[in-house]
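Any chance you can model this:
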Amino acid sequence: MSALNWDDVRLFLAVARTARLAGAGRRLGLDHSTVARRLSNLEAAVGSRLFDRGPRGVQLTEAGQKLLDHAERIEGEMAAATETLGGGDARVTGAVRLATPEAFGTYLVAPQIHRLHRAHPELRLELAPESRMVSLANRDADVAVLLNRPASGPVVARHLIDYRLGLYASRAYLDAQGPVTADRLSDHPFAWYIDARIDIPELRFLSEVSADATPVFRSTSIAAQHAAVAGGFGLGVLHLFAAEGDPALVRLLPEVEIQRSYWLAVHADMQRLPRVRAVMDFIDAVVADRRSDF
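The predicted structure follows:
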């Protein structure tokens, strides 16, 4: 194997992150043929194919994934050195994939993206707001907001904030059906998750609200559940930070309350990258601004 140089590592990272030679070329200011030639030279130098080419772009091979782990550590060290030696003036540029629970990403992050863009116009945020397990160790994301603290792996995590969920119905539903009482919750249809699609234990809390609740509408999306309840469907357990600002909704039985926690996590190799730190600072600012809503 020949010695690698930083320009080759930067090109490899651009191809890995865009999954397209043309996309990497645009990011680096190179034409497609130059990217293809330099990538072929890199593969010859390391003695392994790094990407499988296909009509929809490129995909990392096993060797490419191994090189990616090293390349991101090199990038982190280079960025940290640049920022330290340059007095903190390192440019915040590139893409960051942020994975969050759906409600956090939809109701907290997305409405504030303009702030991040104004502060760092060369930063591209890829937001994945999904209610599923995320593995930073497997590079599902660069930064993640999680519902539990990772138990193991090369991940740095800290408690972000606690949040609350409560029982809600729409004003229209209550006008039509009358008052909702704690001893008659089974009389009302519930919006809830599809149980077989819940892979995060912290989301299995319906029994804490009512032992005999009757889910009639199910969705993997909490935003869809919110919309169904606000539209007059029935009852739902919704995030206070989202539901309290919806004029169509009324909170029921304040004693019915679920509390969970958000954790902010990053792969240990990524935490010093300026673009990753910028996203983490942005999340902290969003939470600080909305703290009273939690």
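
switch to C-alpha atoms for all contacts and neighbour counts from now on
Will do.

What segments of the stretch 151-294 of the chain are helices?
Using DSSP state H, counting those that start in this stretch, the helices of the stretch 151-294 of the chain run over residues 171-177, 206-209, 222-230, 240-243, 274-289.

To Tyr193, which of those lies closest?
For Tyr193, the closest of the helices of the stretch 151-294 of the chain is helix 222-230, at 7.6 Å, according to CA to CA.

Please generate a structure for the following sequence too, so the two can be compared:
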Amino acid sequence: MDWDKLRIFHAVADAGSLTHAGDRLNLSQSAVSRQIRALEESLNTTLFHRHARGLILTEQGELLFDATRSMTKRLDAAAARIRDSEDEVFGELRVTTTTGFGTLWLVPRLPKLYERYPGLKIDLMLEERVLDLPMREADVAIRMKEPSQAELIRKRLMTVQMLLYASRDYISEIGEPKELEDITSHRLICQNTNSAQVAAGAALVQHLMTYNPASLLTVNNYFGVLQGVINNLGIGVLPDYLVEDFPELVRVLPQIESADVPVFLAYPEELRQSRRVSVFRDFVQEEIIAHRKQLRLMGKL
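Model prediction:
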């Protein structure tokens, strides 16, 4: 079977369009169409149903797409291992994590990693959607729950809790709540319970809402919540990993906390020998250890 035609078929099946596949492959739509027709003739079958809104795989097309997906996955893994050097770490590493953890904890620590490995290129994908590691949507994930796929290597990094914080200036001006009922005199800053977030955070916010805060600011990620807190807008529901890097935050109502949220690092079994994955994993673990040591010095653990 012609490998070039399979590559073009995979691009068309993935994009659902001859035009979009052609853009990815830097080929004209007519050239892509000719290759697909030739592949269908060689297999004596129809791979796509043609519709005005695009292309839909036939049953036979689905079978072939499953095969090309598997091939692409294995080729990507092989290329990653080939690019890795025993003495030098370079090339792309695709990392996915949540917007909050990525922007507020991970990115500020990456200069240390780049200082050690200047040839490393990190493609950081920050979103609440869980990307499919076995299908190579990313190489490494840091997730706020244990991954369910059996074919992943996973390492528990730490446990996070959602707590209540305000800025020192806010407390000086408005005062500090002493009891949960005092929330009726304060603005609450939090994620909307309908937005994508860990269940423990949403449950805590729902509980706080029953005490009728005086005002409300909801943001769809913790970076926005943090900005509201440090700009003295109110009391925010934030993850406790922020305490070290934002000393202007003061914990209020210390008797209030969410359930524990486990943080896991995971990557596909086939990347076990990848130097890029191993140096990133080791770096994150080192930073977690340093983070916890600093919290102990601050009396936060």
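
hmm, back to that, export the helices of the stretch 151-294 of the first structure to JSON lines and tack on distance to Ile198 of the first structure and mean neighbour count?
Listed next are the helices of the stretch 151-294 of the first structure as JSON lines, based on distance: least, CA to CA, whole Å; neighbours: other CA atoms under 10 Å:
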{"stretch": "helix 171-177", "distance to Ile198 of the first structure": "28", "mean neighbour count": "15"}
{"stretch": "helix 206-209", "distance to Ile198 of the first structure": "12", "mean neighbour count": "14"}
{"stretch": "helix 222-230", "distance to Ile198 of the first structure": "12", "mean neighbour count": "21"}
{"stretch": "helix 240-243", "distance to Ile198 of the first structure": "21", "mean neighbour count": "20"}
{"stretch": "helix 274-289", "distance to Ile198 of the first structure": "25", "mean neighbour count": "18"}
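
Let's have these in JSON lines, adding distance to Pro111 of the first structure.
Shown next, in JSON lines, are the helices of the stretch 151-294 of the first structure (distance: least, CA to CA, whole Å):
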{"stretch": "helix 171-177", "distance to Pro111 of the first structure": "25"}
{"stretch": "helix 206-209", "distance to Pro111 of the first structure": "28"}
{"stretch": "helix 222-230", "distance to Pro111 of the first structure": "14"}
{"stretch": "helix 240-243", "distance to Pro111 of the first structure": "12"}
{"stretch": "helix 274-289", "distance to Pro111 of the first structure": "10"}
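
Which among the ones you listed is found nearest to Arg10 of the first structure?
Across the helices of the stretch 151-294 of the first structure, closest to Arg10 of the first structure is helix 274-289 (CA to CA), at 15.2 Å.

chain center to that closest one: distance?
Distance of helix 274-289 of the first structure from its chain centroid, counting by CA atoms, centre = their mean, to the nearest Å, is 13 Å.

Also stretch 53-72 of the first structure?
When distances are taken as CA atoms, centre = their mean, stretch 53-72 of the first structure is centred 22 Å away from the chain's centroid.

three-state assignment of Ala80 of the second structure?
What DSSP: H, G, I helix; E, B strand; the rest coil gives for Ala80 of the second structure is helix.

just the strands in the first structure please.
When secondary structure is read from DSSP state E, the first structure shows strands at 51-54, 57-60, 94-100, 123-129, 143-146, 155-170, 189-192, 214-218, 235-239, 249-267.
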